[in-house]
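> for reference, the sequence and a predicted model appear below.
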Amino acid sequence: MVRPPSLLSMTGFGRAEGQVGDMTWVWEARSVNGRNLDIKHKLPPGHDGFEPRIREACTKRFKRGSLQVSLSVKRNTVNQNPSVRINLDMIDFYLAEGSALIAAGQVLPPRLDGLLHLRGVLEAADTCEAVEVKASRDAAILEGLEAALDQLLAERQREGDGLFDVFTQNFSRIDELIRQADTAAEAQVLAIRDRVHKRAVELLGEVPFDPQRLAQEAAALALKSDVREELDRLAAHLTSARTLLNHGGDIGRKLDFLAQEFHRESNTLTTKAATIALTNIGLELKALVDQLKEQAANVE
């Protein structure tokens, strides 16, 4: 089977870091299983404008998965002016709004450390940064976003390569078990006939019985235990699964559906099994199908 170039898992991690001017930044991108593409982000204050770029970059690369993208930044403020200032107007506002409560003795006069925790009191200092400087810095940081997502994509592709090998081995074993079940199904008809005859002898002893009637009973039981239809459907599902795997791309939902179909047919086959050999084949087939379902859930 030719290996597809784009089979992706849904789990992975990407990271990129760098420095521009006095600011260091780190992007981290994590991905886990998800029914659809769910993008969450965590951005520091002042960088909310990156959200559209995050969504655009993620949707360009991925179709499914739960993604968490985060950015952390840090300024080197050694020997520099503080990067925050106290907004005295906001303090005056809070004091004015609470003056009646203070005068009535309902609350104690506020302390400075308490005031500093109020929204809007501490704010970024106005450094009169040139628009060109900020644009250049943001461009560099966003290049880091692309690098982190590229790393995440590469890791998901590596895991996808591993999943391809797992699926290939799984399908080969399922194919082998279908052939074994086909042989066991033929032997099952003879086993049922012999079992019915043996049971009749045990129950009737020396009493004569009609061989034709016995053959009819054996045929009815064999018909109920016939697994040819299940084997044909299993073979058809296997062909579809191999075609999907060879095609690659976002095949996770289709593989998951086929895994459910495999599960249904393997259950029926095991239920109809009338010999130990066919029962054991059915049980092993069910175990392989369970593995298939687990792995399919991690394919984009």
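Great, that's in hand. Numbers count the residues shown, from 1 in each chain.
> when you work out contacts or count neighbours from here on, use the C-alpha atoms and nothing else.
Fine.
> next, count neighbours for residue 97.
11 (other C-alpha atoms under 10 Å).
> another structure for you, compare them:
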Amino acid sequence: MIQSMTAFARRDAHHDHTTLVWEIRSVNHRYLELTPRLPDAFRELEGPLRERCRVHLNRGKVEIGLRYQQQSASNQLHIDTALVAQLGDALDQIGAVLGPTAAINPADILRYPGVLQTPEQDFSSLVPAALALLDATLAELVEQRAREGAVLAQLLEDRLVGVTEQVARTRAALPRIQEALRQRLQRRVEEVVAQPDQDRLEQELVLLAQKMDVAEELDRLEAHVAEVRRTLKQGGHVGRRLDFLMQELNREANTLASKSIDTDTTQAAVELKVLIEQMREQVQNIE
């Protein structure tokens, strides 16, 4: 089974009056590039997070984010009354020097650094739950990548069928193409030379036919198609191998086009290049 590098997964869970939410986005990339986005309270999860990702993922640009929301009274705000008292004394001293001043808005006092506080929370008890939820989210991501990979495999197989049909059609036309070449060249020679040397003419025709022969390219195209199918059946992390095979298929299609002396062969080469390019685009998303 092959896997796509494009997927999204989201899982949430509720523990100790706190809701944890993991989101993972994955797109194609040459290597495995992880971008964790963790709250400061859960920074200690970065190491285990990277280890788990390397176990489940081989390639892709992966963004992993954790959010949490508390729903308990312990998250209520607190006012540092001692600091407020100190600020009040300071305001009284200022009033004694400058004389009566305008009334102070309590909201202005609240904006002073340190007056309004949130109690520090200990999230260490949530670490096991967060890691368990991460494992479930990664499993969902891998499952979605596998489903997308199955779709990509079918798209590739459909185009491999098209490549096979073009190769078979071209191979079946080779005898006709070679005979047409022979007759065309013989007519041109006879237009220039009244009595050509038939033995020499046959030798030249054989040499030219060898130069224009595309049977070897067709054989290699068939071999590459078989290897692509074998690789897809093998599954696993095969994206780089498939990308290499696409390059080889394209090379043979280019050679076929350069050797073409027939309209049908040229059209077949063009169609092959279109099919191969479509496969190459899809292969870029395979892990």
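Done, it's in. Predicted model only: the values in this text are computed from it and were never measured.
> would you mind reporting the TM-score between them?
Once superposed, chain against chain, the TM-score is 0.82 (TM-score structural alignment, normalised by the length of the second structure); 262 aligned residues with a C-alpha RMSD of 2.7 Å.
> aligned partner of residue 270 of the first structure in the second structure?
Aligned counterpart of residue 270 of the first structure in the second structure: residue 257 (TM-score structural alignment).
> how about residue 255 of the first structure?
Per TM-score structural alignment, residue 255 of the first structure is aligned with residue 242.
> how close does its match get to residue 228 of the second structure?
7 Å (C-alpha to C-alpha, to the nearest Å).
> what do you get for residue 123 of the second structure?
50 Å.
> find me the equivalent region of stretch 95-108 of the first structure in the second structure.
So stretch 95-108 of the first structure sits over no part of the second structure, by TM-score structural alignment.
> for stretch 27-35 of the first structure, same thing?
By TM-score structural alignment, stretch 27-35 of the first structure lines up with residues 22-30 in the second structure.
> for that stretch, which outside residues touch it?
Outside of stretch 22-30 of the second structure, the residues within contact range by C-alpha atoms under 8 Å, 6 or more residues apart in numbering are 5-12, 59-67, 133-134, 137-138, 141, 284-287.
> do the same with stretch 42-52 of the second structure
Taking C-alpha under 8 Å, 6+ apart as the rule, stretch 42-52 of the second structure contacts 34, 36, 38, 123, 127, 131, 134, 135.
> out of those residues, which is nearest to residue 209 of the second structure?
residue 34 (55.3 Å; C-alpha to C-alpha).
> and the closest one, that's in a strand?
Yes: assigned with DSSP: H, G, I helix; E, B strand; the rest coil, residue 34 of the second structure falls within a strand.
> sorry, back to before: which one of residue 123 and residue 228 of the second structure has more residues nearby?
residue 228 (22 against 11).
> residue contacts, the more buried one?
242, 245.
> what's the match for it in the first structure?
Match for residue 228 of the second structure (TM-score structural alignment): residue 241.
> okay, and that match sits in which element?
helix 228-247 (DSSP states H and E).
> also residue 22 of the second structure?
strand 18-27.
> so how far is that strand off the chain centroid?
Chain-centre distance of strand 18-27 of the second structure: 19 Å, with C-alpha atoms, centre = their mean, to the nearest Å.
> helices along the stretch 101-250 of the second structure, start to end?
For the stretch 101-250 of the second structure, applying DSSP state H, counting those that start in this stretch gives helices covering 106-110, 127-192, 198-212, 215-234, 239-259.
> mean deviation, the last one versus the first structure?
To tie it back to what came earlier, the one meant is helix 239-259 of the second structure. Mean deviation of helix 239-259 of the second structure from its aligned counterpart in the first structure after superposition (mean C-alpha distance after the TM-score superposition for the first structure): 0.6 Å.
> and that helix, what other elements does it pack with?
Using 3 or more C-alpha pairs under 8 Å, 6 or more residues apart in numbering; DSSP states H and E, the elements in contact with helix 239-259 of the second structure are helix 215-234, helix 263-283.
> what does residue 177 of the second structure correspond to in the first structure?
Using TM-score structural alignment, residue 177 of the second structure pairs with residue 188 in the first structure.
> next: residue 200 of the second structure.
In the first structure, residue 200 of the second structure lands on residue 213 (TM-score structural alignment).
> what range in the first structure matches the helix or strand hosting residue 68 of the second structure?
Take DSSP H and E as the rule and residue 68 of the second structure turns out to sit in strand 60-70. Per the alignment by TM-score structural alignment, strand 60-70 of the second structure matches residues 65-75 in the first structure.
> any idea how far that stretch is from the chain center?
Per C-alpha atoms, centre = their mean, the centroid offset for stretch 65-75 of the first structure relative to its chain is 20 Å.
> same check on stretch 73-84 of the second structure?
Counting by C-alpha atoms, centre = their mean, stretch 73-84 of the second structure comes out at 48 Å from the chain centroid.
> start to end distance for that stretch?
Start-to-end, stretch 73-84 of the second structure (C-alpha to C-alpha) is 23 Å.
> kindly report the same for stretch 186-204 of the second structure.
End residues of stretch 186-204 of the second structure are separated by 10 Å (C-alpha to C-alpha).
> buried sites along that stretch?
In terms of neighbour count (16 or more other C-alpha atoms under 10 Å), stretch 186-204 of the second structure has its buried residues at residue 186.
> same check on stretch 93-100 of the second structure?
Buried residues in stretch 93-100 of the second structure, defined by neighbour count with 16+ other C-alpha under 10 Å: none.
> which part of the first structure matches it?
Under the criterion TM-score structural alignment, stretch 93-100 of the second structure matches nothing in the first structure.
> and that stretch, how far from the chain's centre?
68 Å.
> likewise stretch 133-152 of the second structure?
For stretch 133-152 of the second structure - counting by C-alpha atoms, centre = their mean - the centre lies 13 Å from the chain centre.
> what range in the first structure does that stretch sit on?
Going by TM-score structural alignment: stretch 133-152 of the second structure matches residues 144-163.
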